[in-house]
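Colleague: With the sequence up front, the predicted model follows.
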Amino acid sequence: MENLDSTVDSTENSKFSALYGGLIKEIAATSKMSTLDITCLLCVYYKFVRFNGPGAKQMKKNQFYQIYLVLFNVANVQVIERSLLAITKDTKYVSPRAWVDLFELYTTEDLERRMKFAFEVYDTKNTGVIDREQVGVACEKFFHEGDDEDELIELRADMTEFIMKKFDVDKDGVISFEDYSSVVSQQPVLVEFLGWLFPSNEERDLMAHVINMDSMLNYCNPDAK
């Protein structure tokens, strides 16, 4: 495998190829990302793993938290935890496959896949539905603390009511995936109706430059040839 990174010597490059060469081919066989994009993603992943010591094999979750903070300016631990839980059930580490899967999710235009991911993240009780309490908790983040607490409470209550009326299509008191998907399919901009989950175009641009994902650079720069 060609040495893609000047900070990795030939010995490390050979080790990288031995560790991830098979996985790169496996992912590339079904992924819409290019082989080069996948390789660049795993090269970054490998550097994080190396930082954990010579015997380390996977990225630690606290490292991933830092990535969220730096790339996406997201410090909400619950958002990070729920996002990772939707990709991997491992409670301590982020596997190389999970790492690639998450970035593929962040670059896909597949609305169905984005909806399934978003709903799983928002379903904080893991019941398969989102209830009024969960919506209310999410709405608390939409309004900053101010002097008039009564007004804030009223605004949050109004927003909760509005969201429930909008998304509880069958009027059974909860928002099912069917409710959610029927609304978002008509209005895709509402996929993140309970808060940030996907990088903005600017964040994707930063992510593309940091990780050297060529296809994303082309996406972010419409004039790219």
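Modeller: Arrived safely, thanks for sending.
Colleague: CA only for contacts and neighbour counts going forward, please
Modeller: OK.
Colleague: Identify the residue spatially nearest to Ser34, adjacent ones excluded.
Modeller: Residue nearest to Ser34 in three dimensions, not counting chain neighbours: Ala28, with 6.7 Å by C-alpha to C-alpha, 6 or more residues apart in numbering.
Colleague: any idea how far that neighbour is from Asp147?
Modeller: 54 Å (C-alpha to C-alpha, to the nearest Å).
Colleague: same question, Asp179
Modeller: Distance of Asp179 to Asp147, computed by C-alpha to C-alpha: 36 Å.
Colleague: Ok, Lys116 next?
Modeller: Distance from Lys116 to Asp147, by C-alpha to C-alpha: 38 Å.
Colleague: Comparing those two, which shows the higher neighbour count?
Modeller: The residue with more neighbours, out of Lys116 and Asp147, is Lys116; 15 against 8, by other C-alpha atoms under 10 Å.
Colleague: element containing the more buried one?
Modeller: Secondary structure from DSSP states H and E places Lys116 in helix 111-122.
Colleague: Other residues contacting the next helix or strand along the chain from that helix?
Modeller: Remark: after helix 111-122, the chain's next helix or strand is strand 129-131, criterion DSSP H and E. For strand 129-131, the external contacting residues (C-alpha atoms under 8 Å, 6 or more residues apart in numbering) are Tyr122, Asp123, Thr124, Gly173, Val174, Ile175, Ser176, Phe177.
Colleague: at 7 Å instead, please
Modeller: Contacts with strand 129-131, where a contact means C-alpha atoms under 7 Å, 6 or more residues apart in numbering, come from Asp123, Val174, Ile175, Ser176, Phe177.
Colleague: let's bring in a second one:
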Amino acid sequence: MSAKRLQQLVEALSRSARHFNKSEVECLIKLFDTLVTASGDRFGAVGFDRNMFRDTLHRAFGMTDDMVMDRVFRTFDRDNDSCISVEEWVEGLSVFLRGTLEERIKYCFEVYDLNGDGYISREEMFQMLKNSLLKQPSEEDPDEGIKDLVDIALKKMDYDHDGKLSFADFEKAVRDDNLLLEAFGPCLPDIKGSLAFEKKTFKENRKL
């Protein structure tokens, strides 16, 4: 990437990804470039495809749930072109690593709203929970336990009692109890993961 292009990107992205300062934005752009070049993928010129992104989530943040990683990819991929551009990468990480509660509520809701209809349905909760919970070999019918969890979640979060969660339901529930933010599966990095990623990315790249 030319120095001029880098500077233009840093200027633009330090305005849109407001949780990073300019030198952090520059480090993230350089990391993106490094990862894309290392992959030697045909998408390389434009950005991350789904597999590269999942590899990065797995390596950097220890994410292992395929369904969650897939949803995180779709949430980052704002223009739905199945490729994450450098802009989507930096803006996505701004929320993923340092988002305000409001931004993270919006992000998690998007991850859990599998069909994008503006609601988290009973079926969507079931799918997400089924994927993120470990199956115990002794359980006769693990699906029953998941159905119970879905019922508990609805009882606690479905304020208008329509059998599904609107964004307003989800937001109110999370504001009342922050632990419900990732009620249907871990889609944000834990503190340890984010600190390690930031330390590595921002310290090491500054030496370049």
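Modeller: It's in. Just so we're clear, the structure is a prediction, and the values are computed from it rather than from any experiment.
Colleague: so what number do they get for TM-score?
Modeller: Here the TM-score for the pair of chains, by TM-score structural alignment, normalised by the length of structure 2, is 0.86; 199 aligned residues with a C-alpha RMSD of 2.2 Å.
Colleague: any idea where the strands of structure 1 begin and end?
Modeller: Applying DSSP state E to structure 1 gives strands spanning 59-60, 93-94, 129-131, 174-176.
Colleague: which one of the ones you listed lies closest to Lys165 of structure 1?
Modeller: The closest of the strands of structure 1 to Lys165 of structure 1 is strand 174-176. By C-alpha to C-alpha, the value is 9.7 Å.
Colleague: give me the stretch of structure 2 that that closest one matches.
Modeller: Under TM-score structural alignment, strand 174-176 of structure 1 corresponds to residues 164-166 of structure 2.
Colleague: chain center to that stretch: distance?
Modeller: With C-alpha atoms, centre = their mean, to the nearest Å as the basis, stretch 164-166 of structure 2 stands 20 Å off its chain's centre.
Colleague: Return the mean post-superposition distance for that stretch against structure 1.
Modeller: Here the mean offset of stretch 164-166 of structure 2 against structure 1 after fitting is 0.6 Å, by mean C-alpha distance after the TM-score superposition for structure 1.
Colleague: What's the match for Val100 of structure 1 in structure 2?
Modeller: That one, Val100 of structure 1, aligns with Val90 by TM-score structural alignment.
Colleague: Run a quick neighbour tally on its match.
Modeller: Val90 of structure 2 has 27 neighbouring residues, counting by other C-alpha under 10 Å.
Colleague: Distance to Glu202 of structure 1 and mean neighbour count added to the strands of structure 1, as CSV?
Modeller: Listed next are the strands of structure 1 as CSV, based on distance: least, C-alpha to C-alpha, whole Å; neighbours: other C-alpha atoms under 10 Å:
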stretch, distance to Glu202 of structure 1, mean neighbour count
strand 59-60, 26, 20
strand 93-94, 25, 21
strand 129-131, 30, 21
strand 174-176, 31, 22
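Colleague: Could you export those strands as JSON lines, including distance to Ile38 of structure 1?
Modeller: What follows is the strands of structure 1, written out as JSON lines (distance: least, C-alpha to C-alpha, whole Å):
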{"stretch": "strand 59-60", "distance to Ile38 of structure 1": "16"}
{"stretch": "strand 93-94", "distance to Ile38 of structure 1": "16"}
{"stretch": "strand 129-131", "distance to Ile38 of structure 1": "34"}
{"stretch": "strand 174-176", "distance to Ile38 of structure 1": "34"}
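Colleague: which residues are in contact with the helix holding Lys116 of structure 1?
Modeller: In contact with helix 111-122 of structure 1 (C-alpha under 7 Å, 6+ apart) are residues Arg82, Ser83, Ala86, Leu105, Phe177, Ser181, Val191, Glu192, Leu197.
Colleague: Between these, which sits nearest Leu217 of structure 1?
Modeller: Leu105 (16.1 Å).
Colleague: Give me the nearest residue to the closest one, chain neighbours excluded.
Modeller: Excluding the flanking residues, the one nearest Leu105 of structure 1 by C-alpha to C-alpha, 6+ apart is Arg114, at 7.0 Å.
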